[in-house]
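*Asks:* sequence and predicted structure are below.
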Amino acid sequence: MRPTTRDVAEEAGVSLATVDRVLNRRAGVREATIARVEAAIARLGFVRDIAAANLAKQRSYRFVFVIPSGPNTFMRTLEAQAVEAGRRAALDRVEVEVVTVPPFDGTALAKVLDALDLSAVSGVALVATDSAEVREALARLHQIGIPVVTLVSDVPAFRRNHYVGIDNVAAGRTAASLIGRFLGARPGKIALIAGSMLVRDHVERRMGFDQVIRSEFPHLECLPVLEGRDDAQTTGQVLAGCLAREKDVIGLYNIGAGNRGVIEVLSGNQAGRGLTVVAHELTAHARKALRDGLFDAVIGQDAGHETRSAIRILKALIDGTPVVEGQEHIRIEIYLRDNLP
């Protein structure tokens, strides 16, 4: 028979109420008593039934996901997956609310965080923008004990509890390896387009890309990063301008979104159709570009896995249970025309 809290109380020589306080991390228990209860738990192999405890106490979880607004297809997929993950988690007394903010706008993101009803919010998951205002807003959430998970783009210097997303430095290194190997010994320039260098995922991808090009493909020259604001029209404009200005551009790495703008420019530019192109996220437009030979590879990440992982991690942080790192690892996926799902 599985040990119960009564067994733990008897083993530790304390009351049931004391065991309950220790399990729920409530104040009023001496350190020596906490150590005695924890030792009894370890000896007995006691495993707390979190679901039963939450049901008995009518505990529920309310998580807020803060995601950039706008036409970025991946972010819209992330938003839809957050809603779906919340629907599936409703049986575990989880409620998910999605709030959108303008992309790359630290002031707007901080205002949303500061406007949260902290008495009703259990945890927050957000795609963070690196700014002083966001840093201060997250510090306030940390101070009152609300767990925070960052999605897609990490901000390790901020007060957050966990990051859910791919290793973006490794993603950039992967993109450089693909382009370098596709081009072989051919010398030339590589155009780089990011959404914004205010978000860490784009900065890290650029850094990883540059590391590999410099060390393994010195015959290739990386041009300065252009910012397309993850907007198709802006991305298309900055790419068209780059191709008009620069000679010997033979490769393109689209670090962020705006793939539709890239596709439009390359489709209408005969010279552009010969570029070796690596982009991010397997959207419908990127999938077609792979099939049509405009893109050579797409680096993807599973938005559904990320939202489900964020919910599991927030619950674990609240319940005081371990995070299963292997389950929450988000893999870098590489798609070519030949292995499209």
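*Replies:* That came in fine, so what should we check first? Residues are numbered from 1 along each chain as shown.
*Asks:* C-alpha from now on. contacts and neighbour counts both.
*Replies:* Will do.
*Asks:* measure the residue nearest to Phe217 when sequence neighbours are not counted to Phe295 for me?
*Replies:* What sits nearest to Phe217 in space, not counting adjacent residues and going by CA to CA, 6 or more residues apart in numbering, is Gly180, at 6.3 Å. According to CA to CA, to the nearest Å, Gly180 and Phe295 sit 15 Å apart.
*Asks:* put this beside the first:
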Amino acid sequence: MRKTIVVLLAAICAVLLYFTSASAYKVFRADWRLPQTPLQESAEYRLVLITQELETPFWDRVGAGAREEAAKHGAMLEIWGSYSNDADEFLKKLEIAIHSRMDGIIVQGLDTDAFKELVKYKAASYGIPVITVANDVPDSLRRTYVGSDQFEAGRTIARQLAADMGQEGTVILLRDNGNAYYQEQRLDGIRSILEAYPGIELQYAETQGSREQVIAAMQDLMNHSPDVQAFIAANANLTAAMVQEIGRRSRVKPYHIYSFDDSPDTLTLLREGLIDGIIEQSPEEMGRISTALMIDWLEGRQIPLKTSGYHTEIRLRKAEDAP
């Protein structure tokens, strides 16, 4: 019995010795390599650009600039958004991007409490940097802003208006009732120039964004101010309805009308001579710079980014310059 046990133990030891030797051979073979971690996206940052206005000329150009810059760095860039300024859908996309743990989010600023909450708390809790582009929301704790100096854009329009109209007249400033930061900056810039002209009277029209509401606000203003000579739309999306109502009541030509280029309608109106001038921005540059800064941040090359933002070029384009 004892002899059987000894034989059995010897056999077990021989088997164990064989497998130990085989494993040791594999470890010390010349062609053996440590197990490779599957390639992650560490060499390719996952970025997303989110806008409220998909498939518009302005935002298509922002996206093109962002894609071009992302490709240079081997980063993956997706473009998400909503149509027709659907704020709820836009915020859902932003929340999805945060929960998807994107490496970086570049987003059109939306000056609402819901947007600020998502950026300040949810994105921050995941450690995801956020850069606002085109429209800023500085108190959202975004890393930085890339886009036009909206205050200077307002000043540029006001200078042109004073040159075209002269030093006397009534000017209507049309705005939406959202009180967005970019809109307030434009209006502050306009006021900073026109307050030097005591003969120019400023009147304010505030409306919600629908065409019917813009038309109703314009009807009320023009009924009460028949001597108005000029109009400035601080929100470019209001321009088409504003011009429609002016044209319905009288000829558009005698009026001085100005706006901005971040609506698909304004360039068409400019080409048709229905508005006198627009502030032309640099959307491709916005896309390129915001993407480059995001990658610089992720790679630790630019920390911190300038909280005051990075301003892109603006220029005034007049009707006679439109192709």
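*Replies:* Thanks, I have the structure now. Just so it is clear, the model here is predicted, and its values are computed rather than measured.
*Asks:* next, the TM-score between them, please.
*Replies:* With the length set by TM-score structural alignment, normalised by the length of structure 2, the two chains reach a TM-score of 0.75; 279 aligned residues with a CA RMSD of 3.1 Å.
*Asks:* can you give me the strands for the stretch 101-250 of structure 2?
*Replies:* Counting by DSSP state E, counting those that start in this stretch, the stretch 101-250 of structure 2 has strands at residues 104-108, 130-133, 144-148, 169-176, 200-207, 230-233.
*Asks:* identify the residues contacting the last one?
*Replies:* I take that to be strand 230-233 of structure 2. Identification of contacts with strand 230-233 of structure 2 by CA atoms under 8 Å, 6 or more residues apart in numbering yields 165, 169-175, 239, 255-260.
*Asks:* 10 Å instead?
*Replies:* If you take CA atoms under 10 Å, 6 or more residues apart in numbering as the criterion, strand 230-233 of structure 2 is touched by 154, 157-158, 161, 164-165, 169-176, 183, 186-187, 190, 202-205, 238-240, 242-243, 246, 254-260, 275, 277-278.
*Asks:* over to the second one?
*Replies:* Contacts of strand 130-133 of structure 2 with the rest of the structure, by CA under 10 Å, 6+ apart, involve 48-51, 62, 98, 103-110, 119-120, 123-124, 137-138, 140-148, 283, 286-287, 289-291, 293-294, 305, 309-310.
*Asks:* what is the neighbour count of the residue nearest to Phe217 of structure 1?
*Replies:* Using other CA atoms under 10 Å, Gly180 of structure 1 has 23 other residues around it.
*Asks:* now do the same for it: its match in structure 2.
*Replies:* Counting by TM-score structural alignment, Gly180 of structure 1 lines up with Ala162 in structure 2.
*Asks:* show me the contacts for its match.
*Replies:* Neighbouring residues of Ala162 of structure 2 by CA under 10 Å, 6+ apart: Glu168, Gly169, Ile193, Leu194, Tyr197, Ile200.
*Asks:* now Pro264 of structure 2, what's its secondary structure?
*Replies:* Following DSSP: H, G, I helix; E, B strand; the rest coil, Pro264 of structure 2 is assigned to coil.
*Asks:* ok, Tyr123 of structure 2 - how many residues close by?
*Replies:* I think there's a mix-up here, since residue 123 of structure 2 is Ala and not Tyr. That count, for Ala123 of structure 2 with other CA under 10 Å as the rule, works out to 23.
*Asks:* could you do Lys318 of structure 2 as well?
*Replies:* Per other CA under 10 Å, the neighbour tally for Lys318 of structure 2 reads 18.
*Asks:* which among the contacts of strand 130-133 of structure 2 count as buried?
*Replies:* Among those, those scoring as buried are 48-51, 62, 98, 103-110, 119-120, 123-124, 137-138, 140-148, 283, 286-287, 289-291, 293-294, 305, 309-310 (criterion: 16 or more other CA atoms under 10 Å).
*Asks:* tell me the residue in structure 2 aligned with Arg260 of structure 1.
*Replies:* Match for Arg260 of structure 1 (TM-score structural alignment): Ala240.
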